[in-house]
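> Show me the folded form of this:
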Amino acid sequence: MQKQIYSDALLRILKHEQQISLESLQIIDESYQMTLFLREVLGELKDHVITFGFSDNSEEIEFFRTIKPQILGKLIYYNKLYRIETACPCPVTSGKLYQKYYANELHHIKEEHNDQISHSEFYRYYRSGRTDRDHEFFELGKINYNSGLSSYVFEIDHHFSTYYDYKVARILAYDLLLTYLLTKISKEAVESRYNEHDICWTDSKNALIEMIYALYCSGSLSSGKVGIRKISDKFQQIFRIDLGDIHHAFHRMKERTGSRTVFLDHLKTSVENYMDKDLV
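The predicted model follows:
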């Protein structure tokens, strides 16, 4: 029964994460919404654990080694992501200033990770996949204060943390942040190699937005499991174009007189005309 509750919580998070990704137009909004949701789920699990406890030691170890760190790790990740994106001073999404900002953020999290996590004995234990000391690290009331722990240990809720579950969460959050920032930097590095001979978008911005929404609404990309923001980001990256507020532009299209899909109609006519030429 307990394990089902934990599994349900992780499934709820996955589904909510997918839904928010589909609905959010900006990573700032996505990270903020996920931070609120993950705090709520973690609070519910805390109430359950404090009220009902664990059926045995193995369940307790699994919870603090695997279940809670997955949730807390994502909470740390999304909260940090929100802070990174809201602090970004760049008015545009490319260029040297843009790349330098994310490179600096990457440097900071690597330094913090090295100082606080990666040089510890516990880090080597966890990364190696060992389980022989799990009873020391992932059971309540087993904290060894003689091992020179961080002062954070005195601030934790000892009814809902073994201290090391937080360490695992930090490791998982670091992995997620590392992937995100490296993607940001590599994206800019690829874009910096583009020149005037590369493929670029030469029609109107509204035309491209129309096509992006068509692909999104039809579920043609990733079986419909990718959000409009991510599709838009990819097209802006490919064609090196800033589409601005595509959500607002789409709502203006809905109010058009006559055809509301001018560009899509044009595409259909162009293809049919090309086909007819082959018949001549």
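> When you work out contacts or count neighbours from here on, use the C-alpha atoms and nothing else.
Will do.
> hey, where'd the strands end up in the stretch 1-150 of the chain?
Read by DSSP state E, counting those that start in this stretch, the stretch 1-150 of the chain holds no strands at all.
> And the helices in it, which stretches?
Ranges of helices within the stretch 1-150 of the chain are 2-23, 27-52, 57-62, 68-87, 96-113, 121-127, 134-137, based on DSSP state H, counting those that start in this stretch.
> Pull the contacting residues for His159.
50, 140 (C-alpha atoms under 8 Å, 6 or more residues apart in numbering).
> same thing with the one 10 residues further on?
By C-alpha under 8 Å, 6+ apart, the residues touching Ala169 are 68-74, 76.
> Let me know the closest of the residues you listed to Glu17.
Lys74 (10.4 Å; C-alpha to C-alpha).
> for the residue lying closest to the closest one once chain neighbours are set aside, helix, strand, or coil?
Nearest residue to Lys74 in three dimensions, chain neighbours excluded: Ala173, at 6.0 Å (C-alpha to C-alpha, 6 or more residues apart in numbering). Recorded secondary structure, Ala173: helix (DSSP: H, G, I helix; E, B strand; the rest coil).
> here's the other one to compare against:
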Amino acid sequence: MSQRIYQDAILRISEQEQRTSLESSNIIADSYRMTSFLRELLAQMKQHVLMKGFTNKAEEIEFFRKVKPQILGKLMYYNRVYRVEISCPVAEGKCRQKYYSGELQLLKHEYQDQIVNSDFFRYYRSGRTDLDHEYFELGKINFDSGLDSYVFEIDSQFSTYYDYKVASIVASELMYSHLMSKIKPDFVEVPHDKEFYWSDSKNALIELLYALHAAHSISGGRVGIRKITAVLQVLFRIKLGDIHHAFHRMKVRGGSRTAFLDRLKTSLEEYMDKEAS
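Just a heads-up that it's a prediction; the model follows:
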């Protein structure tokens, strides 16, 4: 029962994000809307956990290592986007670029100081799980290890302390992509050829272009993701917007992370079978 609730929560985030563009014209309203949505969703998850608890330790560890950090991390991310954008200079140009560059440097400093320089970060990044019972089970907080002061403010019935650490990693990486897209936007004017255009979703094309880039299928991998994006935007008459943010959402979405590529494979195999018959 709980697993279905967790999966449904992640799916609801994905669906809400599909309706959120974070483009310049509505970025403040969209980020505020996502912050409100995620705050309410996190409150619902807390109520469920406090009322129902966990079936076993494995479920508890999965919740605090994977489920809650996705919700909390994105809540932290969208809230920061809102705070950054609402204070951003209105006019385009050097002033705005300087503002975003300053925010990026601040983020890098925080990331290096608060996240990277820790044993837990190396543990988490390595994919290890042998200490999960210490990091992601309730009531296991070790105050002797010199924890950050906010540990005294967390709800020990709904936090292991390290779920917040993972959420901070998620939020920082998403924010990095957002700021980079503002400093070096992938904007390309699209020609008006009505007979040739991309008719699937933007996320599908982004998934495809990252796959081509990862496989070094274009120019032996010597062409960067931005150049591939620019070419495909012109070719298919589409503006993809913040591809880095979309890609990070794919990495943490529920179900298959390669939904479009899976569909391509199935469609091609069905087409081959039809041609052979």
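> Got a TM-score for the pair?
The TM-score (TM-score structural alignment, normalised by the length of the second structure) is 0.68; 208 aligned residues with a C-alpha RMSD of 3.1 Å.
> still on that earlier bit, please identify which of the contacts of Ala169 of the first structure is nearest to Met34 of the first structure.
Lys74 (8.6 Å).
> The closest one against Tyr174, yeah?
No: here Lys74 of the first structure lies out of contact with Tyr174, judged by C-alpha atoms under 8 Å, at a distance of 9.7 Å.
> if I look at the alignment partner in the second structure of Tyr174 of the first structure, how far off is Gln112 of the second structure?
By TM-score structural alignment, Tyr174 of the first structure lines up with Ser172 in the second structure. Applying C-alpha to C-alpha, to the nearest Å, the value for Ser172 of the second structure to Gln112 of the second structure is 11 Å.
> Those two: which is more packed in?
Using other C-alpha atoms under 10 Å, the more surrounded residue of Ser172 of the second structure and Gln112 is Ser172, with 22 against 12.
> Asn79 of the first structure: what's it in contact with?
So Asn79 of the first structure contacts 31-32, 35 (C-alpha under 8 Å, 6+ apart).
> Now the buried members of those residues.
31-32, 35 (16 or more other C-alpha atoms under 10 Å).
> Now flag whichever of those is closest to Ile109 of the first structure.
Ser31 (17.8 Å).
> Glu139 is in contact with Phe64 of the first structure, correct?
Yes: counting by C-alpha under 8 Å, Phe64 of the first structure touches Glu139, with 7.5 Å between them.
> which residues do the two both contact?
In contact with both Phe64 of the first structure and Glu139: Thr162, using C-alpha under 8 Å, 6+ apart.
> give me the number of residues near Tyr216 of the first structure?
22.
> nope, Ser232 of the first structure is what I was after
Neighbour number of Ser232 of the first structure under other C-alpha under 10 Å is 22.
> I'd like to know how far Gly241 of the second structure sits from Ala230 of the second structure.
Plainly put, Gly241 of the second structure is 11 Å away from Ala230 of the second structure if you go by C-alpha to C-alpha.
> Between the two, which is the more surrounded one?
Taking neighbours as other C-alpha under 10 Å, Gly241 of the second structure and Ala230 compare with Gly241 leading, 21 against 18.
> Which residues are in contact with the more buried one?
Contacts of Gly241 of the second structure (C-alpha under 8 Å, 6+ apart): 23, 186-187.
> Just want to check the distance between it and Tyr123 of the second structure.
34 Å.
> and the residue nearest to Lys74 of the first structure, how many neighbours?
Count around Ala173 of the first structure with other C-alpha under 10 Å applied: 22.
> again, but for the one 5 residues further on
Residues near Leu178 of the first structure, counting by other C-alpha under 10 Å, number 17.
> got it, and Tyr82 of the second structure?
With other C-alpha under 10 Å as criterion, Tyr82 of the second structure counts 21.
> Settle this for me: it is touching Ile28, isn't it.
Yes: the criterion here is C-alpha under 8 Å, and Tyr82 of the second structure meets it with Ile28 at 5.6 Å.
> Distance of the residue nearest to Leu41 of the second structure when sequence neighbours are not counted relative to Leu107 of the second structure?
Of all residues not flanking Leu41 of the second structure in the chain, Ala9 sits nearest, at 7.3 Å (C-alpha to C-alpha, 6+ apart). Going from Ala9 of the second structure to Leu107 of the second structure by C-alpha to C-alpha gives 28 Å.
> Next: Asp155 of the second structure.
Asp155 of the second structure is 26 Å from Leu107 of the second structure, by C-alpha to C-alpha.
> Neighbour count: the two, which is higher?
Each of Asp155 of the second structure and Leu107 has its neighbours counted (other C-alpha under 10 Å); Leu107 has more, 17 against 10.
> my read: the more buried one touches His178, true?
No: contact between Leu107 of the second structure and His178 fails when scored by C-alpha under 8 Å: they sit 11.3 Å apart.
> ok, His113 of the first structure - how many residues close by?
His113 of the first structure: 15 neighbours (other C-alpha under 10 Å).
> What residue in the second structure is paired with it?
Aligned partner of His113 of the first structure by TM-score structural alignment: Tyr111.
> Quick check: nearest residue in space to its match, chain neighbours excluded?
In space, Tyr111 of the second structure is closest to Ser172, 6.9 Å off (C-alpha to C-alpha, 6+ apart).
> residue contacts, the one you found?
77, 107, 111.
> rewinding a little: tell me the one of the contacts of Ala169 of the first structure nearest Tyr166 of the first structure?
Looking across the contacts of Ala169 of the first structure and measuring by C-alpha to C-alpha, the closest to Tyr166 of the first structure is Pro69, at 6.5 Å.
> What is the burial count for that closest one?
Using other C-alpha under 10 Å: Pro69 of the first structure sits among 23 other residues.
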